[in-house]
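Enquirer: Okay, structure incoming, though there's no sequence with it:
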């Protein structure tokens, strides 16, 4: 799982930062999932190492333009970049109507199926590898955060060891991989747990923007490996944050601390904190780290590989 930030500015783009878009690359299945799609996102794809032809799912947090204005251009280009089999789009009420109107008035025709799913809190998608759920946030319009949970995977099966003790390959290996006890024709018994490495805990990534500090964000981010959270304003500008229902750097850190996440990645910064101003982005980072030290500040085209951790005991697997 690799996160790539394609846009980290709030409201409007700057010379260094585009508006909101974050890609989650899943190399094991040759897929890219996109979270929000601000204006110019397809240009950011071209400047990155991501392949637009691998895009299969788009998750939209809310309907404000700096999170949606890039959708039609990106979808139209996808058909010319390899004709994906299908793209599923998830988002709040109004997203389907917005896309239908854009298609109608621009006379755009997609060469592949596009399915829009109107979200509500709960599980949105699940397959054998992942579960995606969402929760309500607190903003000026309906807004949702997303949680991507990778399912736990069995530990590596030690084929060499099984062969060395004379266990024939075939169905018995499958039983051992599942942790079962097998009995050979000569009477010897073997426990599958002795031939498998500890299971690998599924990773958890959470994306929360736009929102002011709220319990919904804390619950969604509970025990996540990575929390991507907006930090539009500095703590000094908290009054603006309350007026506009956005988060400060300290609010993002408080969510991370309360949720006991492993890593906080801040994004969605106001352009007002440009270099040379009274408050700069480095000040927002210092504010957040004073509360939650495991904080990093995202920038456009920054990538982050979500680390995997192993389960060593039964208790730690929960």
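Expert: Right, received. Where do you want to start? Note that the structure is predicted; figures quoted are calculated from it, not measured.

Enquirer: Please count neighbours and contacts with C-alpha atoms only from this point.
Expert: Noted.

Enquirer: Could you pull out the helices in the stretch 1-150 of the chain for me?
Expert: 41-47, 71-78, 95-106 (DSSP state H, counting those that start in this stretch).

Enquirer: Single out the most deeply packed of those helices.
Expert: helix 71-78 (a mean of 19; mean count of other CA atoms under 10 Å).

Enquirer: Go ahead and measure how far it is from the middle of the chain.
Expert: Here helix 71-78 is found 21 Å from its chain centre; the criterion is CA atoms, centre = their mean, to the nearest Å.

Enquirer: ok, and here's another one to check against it:
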């Protein structure tokens, strides 16, 4: 799993940061990617990456402010022009369906692929054999959701040295053992899956929080997460503005991570008032916390490797 930030700014685009859009790359897990929010010009940002719009499987919208949705119509149309045929599902607050459908209809944009739009409430909004996505309402000036993505436990590793010692032939029988099924060999011996597999591994948990003040639901949703992606529109000196406009400071975000017993924190949705030279000072405000804190730039990329979050690409 990788995380790629296409836009990390707040409110409107700036020379340093585009408006919000975050990609959860699940190319190894399911051959697709998911997107969280789609600010203006997101598809322009995609042009500077290796992402293929036809691989976009799910798009989660936190709330209906323009800096989180104005990129949607263009991206939806381009995905069709570029040969996307697989179904795309959009999840978001009440109103997202009417807005998307009116925009596409008014502009006579024809979508060739199946498009499903689901207006969500709190609770589990998606589940299959691999993932669960849960949503909770946060505290912004309009209804805004956070999403927790949980990868279900991974199949245990098949210990080939043990199957070889038991003379299990290579082929379909190994797949059955890895899937947790016991098998019978031609000579009548029973080989149990538990005897030739390792301990099942937990999947990852990522919580993506939309715009919000510091609130209990941020902590509840994030509980135990491996990674929290949290807005940090303001810093300690501008905390009064954060409260007034329904946003958080970087210190608020770090306290959510601490109270939720989460392992890593990535800050995005940075106000344009902060220049690149201010980022070190913002990080200094949270350097006393025990977990790693990153401030994402546009095109920053992170990879989840063996229980740790590794930054693999800086901004361009």
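Expert: Arrived safely. From a predicted model like this one, the values you see are computed outputs, not experimental measurements.

Enquirer: What would you report as the TM-score here?
Expert: Aligned and superposed, the two chains score 0.90 in TM-score terms (TM-score structural alignment, normalised by the length of the second structure); 307 aligned residues with a CA RMSD of 2.1 Å.

Enquirer: Looking at the helices of the stretch 1-150 of the first structure, spot the one closest to residue 228 of the first structure.
Expert: helix 41-47 (18.1 Å; CA to CA).

Enquirer: Check the mean deviation of the closest one from the second structure.
Expert: On superposition with the second structure, the mean distance recorded for helix 41-47 of the first structure (mean CA distance after the TM-score superposition for the first structure) is 0.4 Å.

Enquirer: from memory residue 26 of the first structure sits against residue 34, does it?
Expert: No: Residue 26 of the first structure is beyond contact range of residue 34, at 11.1 Å (criterion: CA atoms under 8 Å).

Enquirer: check contacts around residue 200 of the second structure.
Expert: Residues counted as contacts of residue 200 of the second structure (CA atoms under 8 Å, 6 or more residues apart in numbering) are 153, 154, 155, 156, 157.

Enquirer: typo on my end, it should be residue 18 of the second structure
Expert: Residue 18 of the second structure touches 6, 7, 8, 9, 12, 39, 40, 41, 42, 298, counting by CA under 8 Å, 6+ apart.

Enquirer: ok, the fourth one - how many residues close by?
Expert: In terms of burial, residue 9 of the second structure registers 28 neighbours under the definition other CA atoms under 10 Å.

Enquirer: cool, the second one as well?
Expert: Burial of residue 7 of the second structure is recorded as 32 neighbouring residues (other CA under 10 Å).

Enquirer: ok, now the first one?
Expert: Here the neighbour count serves as a burial measure; for residue 6 of the second structure (other CA under 10 Å) it reads 31.

Enquirer: Alignment lookup: it to the first structure.
Expert: Aligning on TM-score structural alignment places residue 6 of the second structure opposite residue 6 in the first structure.

Enquirer: my guess is that match meets residue 40, correct?
Expert: No: counting by CA under 8 Å, residue 6 of the first structure does not reach residue 40; the two are 9.4 Å apart.

Enquirer: which ones are touching residue 121 of the first structure?
Expert: Contact analysis of residue 121 of the first structure by CA under 8 Å, 6+ apart lists 133, 134, 135, 136, 144.

Enquirer: same thing with residue 292 of the first structure?
Expert: By CA under 8 Å, 6+ apart, the neighbours of residue 292 of the first structure are 253, 254, 256, 257.

Enquirer: Counting neighbours, go ahead and name the busier of residue 26 and residue 34 of the first structure.
Expert: residue 34 (23 against 14).

Enquirer: thinking again about what came up before, rebuild the contacts of residue 200 of the second structure as JSON lines, extending it with secondary structure and distance to residue 62 of the second structure.
Expert: Output for the contacts of residue 200 of the second structure, formatted as JSON lines (DSSP: H, G, I helix; E, B strand; the rest coil; distance: CA to CA, whole Å):
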{"residue": "153", "secondary structure": "coil", "distance to residue 62 of the second structure": "26"}
{"residue": "154", "secondary structure": "strand", "distance to residue 62 of the second structure": "28"}
{"residue": "155", "secondary structure": "coil", "distance to residue 62 of the second structure": "32"}
{"residue": "156", "secondary structure": "coil", "distance to residue 62 of the second structure": "34"}
{"residue": "157", "secondary structure": "coil", "distance to residue 62 of the second structure": "36"}
